[in-house]
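Q: Pasting the sequence and the predicted coordinates here, then a few questions.
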Amino acid sequence: MLLGLDVRTQLREIFSKDLKEPVNIKLFSQAIGCDTCPTAEELLKEVAQLDERIKLDIYSPLVDREISARYGIERVPTIVVEGDKDYGIRYIGLPAGLEFSTLVHTILQVSKREPKLSEKTLEFLSEIDVPIEIMVFVTTSCGYCPAAAITAVNFAIANDNIKAVVVDASENPDLAQLYQVVGVPKIVINRGLVEFVGAQPENAFLGYVMAAYGRLKNGQA
């Protein structure tokens, strides 16, 4: 077991109290060429066993090509957390260490079917009518990373045009190098249209997203 008895007990209590609606987790994994995939499978199986409202399906991009293409899977392991629809939330890597809290908070927030954001933020996000991808680079030892990742997740839940992609920088060094990640969390919007570093407050995070939206609308992308 990856999760200790105390952790499993705590999670059961949290899910029993705070999980509102069923959550579907899709793990895209493969046995060959992926060192962390077996651990990701075991971890998610243990999480799913804690509450019957959490459903886990495991797919191999090499075999299940149609659904992998539908969800835009390019790397393994990739975790999709969805409710009654796909919110565009992806976690690329193994959510271990401090990033396990990102997984738990994502499950809980998706179960609520609504974001945890201020009315002002929701008002601004409702204006976005073009695709926005928020990529959050994290590491499992980064104390500030979960907050940045969860903010992106909430933004994705708020607007179907927004996608949140959390990327473990250590497991994906090519992406980290491509986007010049030297500190985490680093947030990359629409593949470099706007970038910033650090777990910013909600209003500051919103400012960067709206700046990217403005550039897209002005044809600067």
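A: Great, that's in hand.
Q: rest of the way, CA atoms for contacts and neighbours
A: Will do.
Q: And the helices in this protein, which stretches?
A: For the chain, helices defined by DSSP state H occupy the ranges 5-18, 37-48, 65-70, 100-112, 119-125, 145-158, 173-178, 202-217.
Q: Switch those over to JSON lines; also include distance to S29.
A: Shown next, in JSON lines, are the helices of the chain (distance: least, C-alpha to C-alpha, whole Å):
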{"stretch": "helix 5-18", "distance to S29": "24"}
{"stretch": "helix 37-48", "distance to S29": "6"}
{"stretch": "helix 65-70", "distance to S29": "10"}
{"stretch": "helix 100-112", "distance to S29": "17"}
{"stretch": "helix 119-125", "distance to S29": "33"}
{"stretch": "helix 145-158", "distance to S29": "22"}
{"stretch": "helix 173-178", "distance to S29": "18"}
{"stretch": "helix 202-217", "distance to S29": "31"}
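Q: between the ones you listed, which one is nearest to P131?
A: For P131, the closest of the helices of the chain is helix 202-217, at 8.8 Å, according to C-alpha to C-alpha.
Q: Which elements pack onto the closest one?
A: The helices and strands touching helix 202-217, judged by 3 or more C-alpha pairs under 8 Å, 6 or more residues apart in numbering; DSSP states H and E, are helix 119-125, strand 194-197.
Q: this is the comparison structure:
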Amino acid sequence: MLDNDLKAQLKGYLERLQRPVAIVASVDDGEKSKEMLELLEDIRAQSDRITLEVRRDDAERKPSFALTSPGHEIHLRFAGLPMGHEFTSLVLALLQVGGHPSKATAEAIEQVRALEGEFLFETYYSLSCQNCPDVVQALNLAAVLNPNIRHVAIDGALFQDEVEAREVMSVPSIYLNGAPFDQGRMTLEQIVARLDTGAEKREAAKIAGKAPFDMLVVGGGPAGAAAAIYAARKGIRTGVAAERFGGQVLDTMAIENFISVQHTEGPKLAAQLEQHVREYDVDVMDLQRATALLPAGADGLVEVELANGASLKSKTVVLSTGARWRQMGVPGEELYRNKGVAYCPHCDGPLFKGKRVAVVGGGNSGVEAAIDLAGIASHVTLIEFDARLRADEVLQRKLRSLDNVRIVVSAQTTEVLGDGNRVTGLVYRDRVGGDAHRLELEGVFVQIGLLPNTEWLQGTVALSPRGEILVDDRGQTSVPGVFAAGDCTTVPYKQIVIAMGEGSKAALAAFDHLIRASAPVAPAEAQAA
């Protein structure tokens, strides 16, 4: 199952085990059970601290396996083969069950240990989902830290009956005590905040007591991270308030155009960005959504209000709130979101194996999505509003070579259809002839570009008709002392490398603003005044 190089790497990791780890496998006679046992045997062979027990007559999902440690009450289980993106989750679970300390903050660890009640979490994931490991790893750690927390990570592609019965159409999908808990990427802190109802108030009080910053960065994507690093290197008091550190990079599968790095993945790059920022004296405030910006008053401080009721003050502010997937805005889209309407083909594609799907959007992301889905779905219809596809020619050639893909251009999607529980079809209008057409399908993947996260700035900062923040060549906005960078601005070409450059430039411009604002008045200037 594991090649020699991977075995060698795993052996090195497992040398960090501080206590025994017991693997208890639940299997039947199926091929997947055989594959799982082969994987577990490979793992057991890499450390004499690991034991493997095989059970065939228990009531657990098959194939699945539990990880525990003798003398410790740990309820952690993988249902399926955690390979692909989830192999890292398996290695971390082995280490943490084996007593190796987590990198989670001491505050988060203490919050998890203090949770009272009984919590059975079940997480449905797909092996190609880059968002799923964050949830799986967070809940696995919670199960290690608190004996009242049980977690089962379930490969949705392998347990299709459960997926159908629970109508899981988006991953990661989290269930708590048998009921839906949440969908999408979540960190340990976000999960704990949902369970610990007093956490938000305590965090708001903590933030409200912070002294003013010299530079406050709002947003934690590539632009925000670059701005924070450049500011901190100037030796000024720097803060970052981010709704989720990493921003949209977290939702990016493969990154192959980040200069000097031939290939990386979004979550990995996001983790590296955060690690780099935290190496400096930067006050990082994660899970904080900005709701209002108040220009500087008599005290010379710009104020940023947060959703939790607290506010932060700073001499300068760099806005780097990024963008999100643009929605079609048609009837049925919101109703069937995560019930057949999806925005991430890498994450949710495996749930549509053998089904009919549509991709809306003919740019690079739409064509790439259609190509990926063609290897999973029975049929893919690509719908493009324009008279021709806008993707790179190399991608178009690949798409046209696939025999289970149909391309429809000059088509406007007008409605998503469903039966009340899930998507059943889509209606589009022929923009040339005007006729309406109905497609019978089970999934709709929307890939029509980005929408800047700037609604909270309307009426305060000048925005373009598309909602982007208007900036000059220094990143200065219409509000003195407020700068902006990245995908939320009018700067063209929304690319990671460009966002980083713009974030660095905005921070340097903001620092220059600080110097000039604090410079003493020259004698001649004083006389003129």
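A: That came through fine. Every value quoted in this text rests on a predicted model; they were computed, and no experiment measured them.
Q: rewinding a little: output the helices and strands packed on helix 202-217 of the first structure as JSON lines; include the columns mean neighbour count and distance to S16 of the first structure.
A: Output for these, formatted as JSON lines (neighbours: other C-alpha atoms under 10 Å; distance: least, C-alpha to C-alpha, whole Å):
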{"stretch": "helix 119-125", "mean neighbour count": "14", "distance to S16 of the first structure": "28"}
{"stretch": "strand 194-197", "mean neighbour count": "17", "distance to S16 of the first structure": "35"}
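Q: Which one of the ones you listed lies nearest to I107 of the first structure?
A: helix 119-125 (20.3 Å).
Q: so how far does the closest one sit from its counterpart in the second structure?
A: Following the fit onto the second structure, the mean deviation recorded for helix 119-125 of the first structure is 3.1 Å by mean C-alpha distance after the TM-score superposition for the first structure.
Q: again, but for stretch 101-111 of the first structure
A: Its matched residues in the second structure lie on average 1.0 Å from stretch 101-111 of the first structure after superposition (mean C-alpha distance after the TM-score superposition for the first structure).
Q: Report the aligned residue range of the second structure for that stretch.
A: Aligned using TM-score structural alignment, stretch 101-111 of the first structure spans residues 88-98 in the second structure.
Q: distance between that stretch and the chain's centre?
A: 21 Å (C-alpha atoms, centre = their mean, to the nearest Å).
Q: and what of stretch 311-321 of the second structure?
A: Distance, centroid of stretch 311-321 of the second structure to centroid of chain: 23 Å (C-alpha atoms, centre = their mean).
Q: Can you give me the buried ones in it?
A: For stretch 311-321 of the second structure, a neighbour-count test (16 or more other C-alpha atoms under 10 Å) marks 311-321 as buried.
Q: biggest separation within the residues you listed, which pair?
A: Distance extremes for these: the farthest pair is K315 and T321 at 18.7 Å, using C-alpha to C-alpha.
Q: Just give me the match in the first structure for E203 of the second structure.
A: For E203 of the second structure, no residue is aligned by TM-score structural alignment.
Q: dump the residue contacts of E203 of the second structure.
A: When the contact criterion is C-alpha atoms under 8 Å, 6 or more residues apart in numbering, E203 of the second structure has no partners at all.
Q: Please, which helix or strand holds it?
A: Per DSSP states H and E, E203 of the second structure falls inside helix 199-208.
Q: Single out the most deeply packed of the helices of the first structure.
A: Compared across the helices of the first structure, helix 145-158 shows the largest average neighbour count, a mean of 25 (mean count of other C-alpha atoms under 10 Å).
Q: What is the burial count for the corresponding residue of the second structure for I79 of the first structure?
A: Aligned counterpart of I79 of the first structure in the second structure: F65 (TM-score structural alignment). Residues near F65 of the second structure, counting by other C-alpha atoms under 10 Å, number 28.
Q: Just give me how far the helix or strand just after the helix holding E203 of the second structure sits from the chain centre.
A: Using DSSP H and E, the helix or strand that follows helix 199-208 of the second structure in sequence is strand 213-218. Taking C-alpha atoms, centre = their mean, one finds the center of strand 213-218 of the second structure at 24 Å from the center of the full chain.
Q: Which strands or helices does strand 213-218 of the second structure pack on?
A: helix 222-232, strand 238-242, strand 311-319, helix 496-518.
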